[in-house]
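# Pasted the sequence and its predicted model underneath.
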Amino acid sequence: MNAGTVSRVRIHPGATVRVTVDPYTSVLALACAAAAARMRGGRPAVGDRWSGAELHAVSRLVVPGSSVAPEALTPAAPDRDTTVADELERLRSMSAEDLHADLDLTYAGDPPPHWSEVAGAARRWLGDTAAALETVWRLVEPVWQAQDRRRGREIERVGTAAARGALDIVLAQAHPRGRMVDGALEFPDPEGTDVDASRHTVVLAPLLSGVDVSISNLDRPGLVWLGYPAPVPAGEDEGGLAALLTPVRATLLRLLGTPWTMSRLASAVGLAPATATHQISALVADGLVSRRREGRHTVVERTDRGTGLLELYGVSDLPLRPPLSTPRRLPARPRTGPTG
């Protein structure tokens, strides 16, 4: 890593550490990743659901060669748990004057061109950004909820490391491409800075696993805040879809790109009809598949939300294969009682 292209944050090995439950930062990270992918010509699931104005608003956060954004985009109180609804309401309620003051403070009165453009339409940008983030949240909310236990394990891991004087091990993972060098967290940054946070409280905000983006705020008085992807526990799939839905439900969702009758679907995956109905009901409850009656049959198929979830995880449709398991058939037994 070359000087000027990295940030270095010096942190005391005995620093006070807090871990927050903060879905908003995961939403922001995913939005940045989707906007960057669209700028490279990709078509991520999230970005395809934005209007042109929403995509333009979020793209201000990922301009090549830039990594600094107004502080208003990070949680209002980063050392406390937050909700997406509260943070979006805060963005929508900000005045143009509030954003102008934030930009002036962030860029010492000289914002770069892409932020000067925002300043000229501050209220519109705030509304479009909040709308774009809300779209992301609608798509990933079930993923966030399903990873609750994973975040719990990460909180335990951080607490254990801090208690045993091994905070550096955790901090080395607090950026997808970070490392600890001479007591400082060092990570790539096109607008690199050097921060002495040796007396600061460290606030860690585990993001959704699999998000290859980190978000930090190094300018808050008395604390340094780092949002980073929660580690994937050993044995779990990196994509996380099976961990989210259970392997059976992940398989069903991948099959349902076209309509299936319940009886045919149960046979295809080797499930008893009652078990298949239970699994499909769970997917219906999450809004990932729909179910309707057609004559004597029940027909199920994937919803747009379900397709978006597969795209988010980079998972393709599953071609029809033999049943995952074959139900065991009991041998025929003769009747032993009266027949009539």
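Yep, it's here.
# C-alpha only now, for contacts and for neighbours.
OK.
# which ones are touching Arg8?
Each residue near Arg8 by Cα atoms under 8 Å, 6 or more residues apart in numbering is listed here: Ala184, Leu185, Glu186, Phe187, Gly192, Thr193, Asp194, Val195.
# what kind of secondary structure is it in?
Arg8 falls in the strand class when you classify it by DSSP: H, G, I helix; E, B strand; the rest coil.
# Which of the contacts of Arg8 are buried, as a ChimeraX select command?
With 16 or more other Cα atoms under 10 Å as the burial test, the buried ones among the contacts of Arg8 are selected in ChimeraX as follows:
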select :184,185,186,187,192,195
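# Quick check: what element follows the lengthiest helix in the chain along the chain?
Taking DSSP state H as the criterion, the chain has its longest helix at helix 122-146. Sequence-wise, the next helix or strand downstream of helix 122-146 (DSSP states H and E) is helix 148-163.
# quick one: contacts of that following helix?
The contact list for helix 148-163 (Cα under 8 Å, 6+ apart) reads Gly14, Val17, Val19, Leu167, Ile169, Val170, Pro206, Ala230, Pro231, Val232, Pro233.
# for stretch 19-33, same thing?
Counting by Cα under 8 Å, 6+ apart, 46-47, 58-59, 61-62, 74-75, 78-84, 87, 132-133, 136-137, 140, 144, 155, 158, 203-208, 211-215, 227 sit against stretch 19-33.
# Recalculate using a threshold of 6 Å.
If you take Cα atoms under 6 Å, 6 or more residues apart in numbering as the criterion, stretch 19-33 is touched by Arg80, Asp81, Thr82, Val84, Val203, Leu204, Ala205, Leu207, Leu208, Val213.
# And stretch 79-98, by the same measure?
By Cα under 6 Å, 6+ apart, the list of residues contacting stretch 79-98 from outside reads Thr20, Val21, Asp22, Tyr24, Ala122, Arg123, Gly127, Ala130, Val203.
# here comes the other one, which I'd like you to weigh against the first:
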Amino acid sequence: MGANVSRTTVRSELRLSSVPRVSVSISPNLTALAVVADALAGRRRGLPDAWRKAIAARVRATGHQAARPIGAPGHSVVPDSVVPLAPPLGDVPMREQLDALRDAPPDRLIRDLEQAFGPAAVPAHWRPAAARPERWLRGYANALADVWSAVEPMWRRARPLLDREIARVGVASMRGAPELLLGSLNRRVVCTGGSLFVADIEPSAYDLGDRPVVLVPMLAGEDSVIVSLDGPDAVWIAYPLPGSAALWRRPAAPAPAPAPAARVAGELSALVGPVRARLLLALDRPMTMSALATRLNLAPGGLTYHCDRLRAARLVARERRGREVWISRTARADELLDLFRR
């Protein structure tokens, strides 16, 4: 997958052998990725400085660390794990994308790195992630979540623009002019001579064949374009939503006030201890023991110990499903949390 393209005349090429089939995906995770690249990874693509600073101030240290390889100078290729639920699957809500990252087994990132770069050629900027994949996946999920907390209000305000863009794509497709539509996405994308060209610092060439093209409008800087041209089932192109530049001119989002969840966690910690409080709060849905250990950064033995204590207090339940052990909050635990949330 190609990350945000640079200001260069070097371009990747997508050869169009027939009239492409074009659709739209409303997947806000690409907006979050574009903002992560611009505000955290140093790949500046047009965000106002005030927004860039305000968003960076929201993101946890683990998120800043995970974002670094995405914007490495001279590179645009990133592993598919950066977008675990791709737009060709349909509209992808932000929560589902975050859950997919937090539940992803570490070896998936290793496989995606090997697929992107070759098993013996993982570049230096991705080696820390390859060495500790579970840490990178967790940190990257944190970065997306923190960025989304700042951008989501703007995304809601952009709904009329998104609806207008969906209609524009539909009209162009019905009128049989998808090439004109593709050429109008952004100045970094050019459609001419039977090919689509996308500015890229690591150029490559592909045949579209009979794959569809999925367009993903983003709230992002005016020069932000993210593409995946090599997917077996579809090509997708994420681009700035037309008309959205005015939204960035509003005052930058302030630093967040302490969340009610932080108060709940503090009060719950006094009752059951900090680790078990984090464990209970993390179980907003049933999870496997391995996924929960990764999310909480706990060794399996330590997690089992704390789960046993909470199980004895009738606050969690365990269930074996095949080879996996699932853990969930009990109704008693939910009632306890409700007391602290009042």
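Sure thing, it's come through. Remember, it's a predicted structure, so these values are computed and weren't measured experimentally.
# TM-score for these two?
Once superposed, the chains reach a TM-score of 0.66 (TM-score structural alignment, normalised by the length of structure 1), with 245 aligned residues with a Cα RMSD of 2.8 Å.
# Export the contacts of Arg8 of structure 1 as a markdown table, with columns for distance to Ala53 of structure 1 and secondary structure.
A markdown table is the format used below for those (distance: Cα to Cα, whole Å; DSSP: H, G, I helix; E, B strand; the rest coil):
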| residue | distance to Ala53 of structure 1 | secondary structure |
| --- | --- | --- |
| Ala184 | 39 | strand |
| Leu185 | 36 | strand |
| Glu186 | 35 | strand |
| Phe187 | 32 | strand |
| Gly192 | 30 | coil |
| Thr193 | 32 | coil |
| Asp194 | 35 | strand |
| Val195 | 35 | strand |
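# Can you name the two of the contacts of Arg8 of structure 1 that sit furthest apart?
The largest separation in the contacts of Arg8 of structure 1, counting by Cα to Cα, is between Ala184 and Gly192 at 13.6 Å.
# what touches both of those two?
Common contact partners of Ala184 of structure 1 and Gly192 (Cα under 6 Å, 6+ apart): none.
# between the contacts of helix 148-163 of structure 1, which has the most around it?
Among the contacts of helix 148-163 of structure 1, the one with the most neighbours (other Cα atoms under 10 Å) is Pro206, at 26 neighbours.
# Can you name the residues in contact with the helix or strand it falls within?
Using DSSP H and E, Pro206 of structure 1 sits within strand 201-207. Residues from elsewhere that reach strand 201-207 of structure 1 (Cα under 6 Å, 6+ apart): 16-20, 26, 79, 223-230.
# what range in structure 2 does that strand sit on?
The alignment of strand 201-207 of structure 1 onto structure 2 (TM-score structural alignment) spans residues 212-218.
# if we can go back for a sec, which one among the contacts of stretch 19-33 of structure 1 gets closest to Leu99 of structure 1?
Nearest to Leu99 of structure 1 among the contacts of stretch 19-33 of structure 1, counting by Cα to Cα, is Val84 at 19.5 Å.
# okay, now the closest one: neighbour count?
Neighbour count of Val84 of structure 1, defined by other Cα under 10 Å: 21.
# if I look at the counterpart of it in structure 2, how far off is Thr8 of structure 2?
For Val84 of structure 1, the aligned residue in structure 2 is Met94 (criterion: TM-score structural alignment). Between Met94 of structure 2 and Thr8 of structure 2 the computed distance is 31 Å (Cα to Cα, to the nearest Å).
# In stretch 191-204 of structure 1, which residues are buried?
Gly192, Val195, Ala197, Ser198, His200, Thr201, Val202, Val203, Leu204.
# Which pair of the residues you listed spans the longest distance?
Across these, the longest distance by Cα to Cα is 21.0 Å; it joins Gly192 and Thr201.
# tell me the SS of Phe227 of structure 2?
Small correction: residue 227 of structure 2 is Val, not Phe. strand.
# Was I right to think it contacts Val235?
No - here Val227 of structure 2 does not reach Val235: they are 7.7 Å apart, not a contact under Cα atoms under 6 Å.
# Which helix or strand contains the aligned residue in structure 1 for Gly63 of structure 2?
Here Gly63 of structure 2 is matched to Glu54 in structure 1, going by TM-score structural alignment. Assessed by DSSP H and E, Glu54 of structure 1 sits inside helix 52-59.
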